[in-house]
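> quick check, what structure comes out for this input:
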Amino acid sequence: MKKRTVVILSPFLIMLINLLVAVVAGYYIGKWAFIPIILIEWGLFLFFIIKYGGKVAIRNWLKPSKAGFGWIIATLVVAITPLPIFLKYHHLLSSWQLIVPWIILALVNPWLEEFYWRGLLSDYTKSWGAPLSVLFSSMMFSLNHAVFGINSSLFSGYEVMISTFLMGIVWAITYKRTDSLRWIIFAHFLVDFLNLSSVSFLDLFKPSW
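So this is what the prediction gives:
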């Protein structure tokens, strides 16, 4: 099977594995299933990034932005949309069991997700043309987040799907325009930090949308 075919099909494999982990882990540890889901997913991301991207691709993704200042601003604006969640619910980070996964996820997740969803998938679908490439990576990015709705009511609504899809669109276009993932990784860090991931996955608050 050609490398390009493998990469294009890889999101479906990742989502299938995530689904199985969510069901099995959810049966045994309930809402805490987000931890094995994310850890296994990170392993899968890392495999595809190294196998089909490699050091050359990573260096290319991390080079300085060449242009697209307006899209960088849009990327950062999107990134601070979870700020009200942080301001209203940060007091729920009341134990190390909540703080540790929140911090680790915010520090690690942006690199692996952006290398995979925006970097690898965008590069391997470049020949499709920008609109279709952006749409594909954004749809896969959004659909992949649906698995968390199996064990978390907060992630089970259409709002999460729509918000991740729109973020994916903005970040994919920004990558196309700037030819760099630097600012996108930083923006993703802000999202993961501000949305209080562990608190959200455990349904410790109810959204006001």
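> going by C-alpha atoms from here, please, whenever you check contacts or count neighbours.
OK.
> now do the helices in the protein.
3-29, 34-52, 54-61, 69-79, 83-89, 96-113, 121-124, 130-145, 158-178, 182-194, 197-201 (DSSP state H).
> in CSV: these, plus mean neighbour count.
Putting the helices of the chain into CSV (neighbours: other C-alpha atoms under 10 Å) gives the following:
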stretch, mean neighbour count
helix 3-29, 16
helix 34-52, 17
helix 54-61, 14
helix 69-79, 18
helix 83-89, 14
helix 96-113, 16
helix 121-124, 22
helix 130-145, 19
helix 158-178, 20
helix 182-194, 22
helix 197-201, 21
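> another one to check against the first:
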Amino acid sequence: MRHSLYLASTSPRRQQLLGQLGYQFQCLSPELDETPLAGESAAALVQRLAQAKAAAGLAQLDQAPAATALVLGSDTIVVLDGEILGKPLDKADAVRTLRRLSGRSHQVMTAIAVASQQGCQVQLVVTEVQFCHLTDSEIDAYWDTGEPADKAGSYGIQGLGGNFVVAINGSYSAVVGLPLVETKQLIDASVAAISG
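You can find the predicted model right below:
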């Protein structure tokens, strides 16, 4: 039986990474409320959202394609001192965030989930990212590039924000949005479970 792979995301970065693994896939764009639940930890939130995206993507498919479909969902958040740093509301918010990240280590949590009619498997990948010290003028100049405006944690490691990263302990591709090794393992395991 041939399985169709779908990516429950329109993120160009995730599409590029999944393509790098050599898979043929189609994209879905499920709408989702990403508001954290009361008392929900960062790790629980990112895993719940990845699962919800995968399940919502599967629900978008007609019955025939859904029977052999695998839908990959992914979510990435930036965490500092246990606090989730989302996309900035405005420049002042981005400046506050980047000042907090300056010279410190933070966590990037990416969860991946693969949903099929047989169920959903999820995995969490946590990467430590160390920033250099940033001056206010560097932060202002970075904001003016437009890059931080739509990025969790107000930076993109695959872009100009990578200039601030001193060290990474973990998966670089997970910080970009899709951990390559773990994604392949999860897709392969899901295919095996269906074919088993």
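> quick TM-score on the pair, please.
Once superposed, the chains reach a TM-score of 0.30 (TM-score structural alignment, normalised by the length of structure 2), with 109 aligned residues with a C-alpha RMSD of 5.7 Å.
> neighbours of L124 of structure 2, how many?
Residues lying near L124 of structure 2 (other C-alpha atoms under 10 Å) number 20.
> what about it, which helix or strand?
Taking DSSP states H and E as the criterion, L124 of structure 2 maps to strand 119-131.
> helices or strands up against that strand?
helix 42-60, strand 105-116, strand 165-169, helix 172-176, helix 180-195 (3 or more C-alpha pairs under 8 Å, 6 or more residues apart in numbering; DSSP states H and E).
> what's the closest non-adjacent residue to the residue nearest the centre of structure 1?
Nearest residue to the geometric centre of structure 1 (C-alpha atoms, centre = their mean): E113, 4.8 Å. In this structure, E113 of structure 1 finds its nearest non-sequential neighbour in F45, 7.2 Å apart by C-alpha to C-alpha, 6 or more residues apart in numbering.
> sorry, back to before: the residue nearest to the centre of structure 1 contacts L46, doesn't it?
No. Counting by C-alpha atoms under 8 Å, E113 of structure 1 does not reach L46; the two are 9.3 Å apart.
> returning to that earlier point: reformat the helices and strands packed on strand 119-131 of structure 2 as JSON lines; add mean neighbour count and distance to V122 of structure 2.
Output for those, formatted as JSON lines (neighbours: other C-alpha atoms under 10 Å; distance: least, C-alpha to C-alpha, whole Å):
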{"stretch": "helix 42-60", "mean neighbour count": "22", "distance to V122 of structure 2": "7"}
{"stretch": "strand 105-116", "mean neighbour count": "26", "distance to V122 of structure 2": "4"}
{"stretch": "strand 165-169", "mean neighbour count": "14", "distance to V122 of structure 2": "21"}
{"stretch": "helix 172-176", "mean neighbour count": "21", "distance to V122 of structure 2": "14"}
{"stretch": "helix 180-195", "mean neighbour count": "15", "distance to V122 of structure 2": "8"}
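> out of these, nearest to V125 of structure 2?
In terms of C-alpha to C-alpha, the element of those nearest to V125 of structure 2 is strand 105-116, at 5.3 Å.
> so the closest one versus strand 165-169, what angle?
50 degrees (axes from the mean of the first three to the mean of the last three C-alpha atoms, to 10 degrees).
> the nearest residue to K91 of structure 2 once chain neighbours are set aside: how many residues sit nearby?
Spatial nearest neighbour of K91 of structure 2, chain neighbours left out: W143 (6.9 Å); criterion: C-alpha to C-alpha, 6+ apart. Close neighbours of W143 of structure 2, defined as other C-alpha under 10 Å, add up to 20.
> next one: W143 of structure 2 from Q51 of structure 2, what distance?
W143 of structure 2 is 32 Å from Q51 of structure 2, where distance means C-alpha to C-alpha, to the nearest Å.
> does F34 of structure 1 touch A22 like I think?
Yes. Here F34 of structure 1 lies in contact with A22, judged by C-alpha under 8 Å, at a distance of 7.4 Å.
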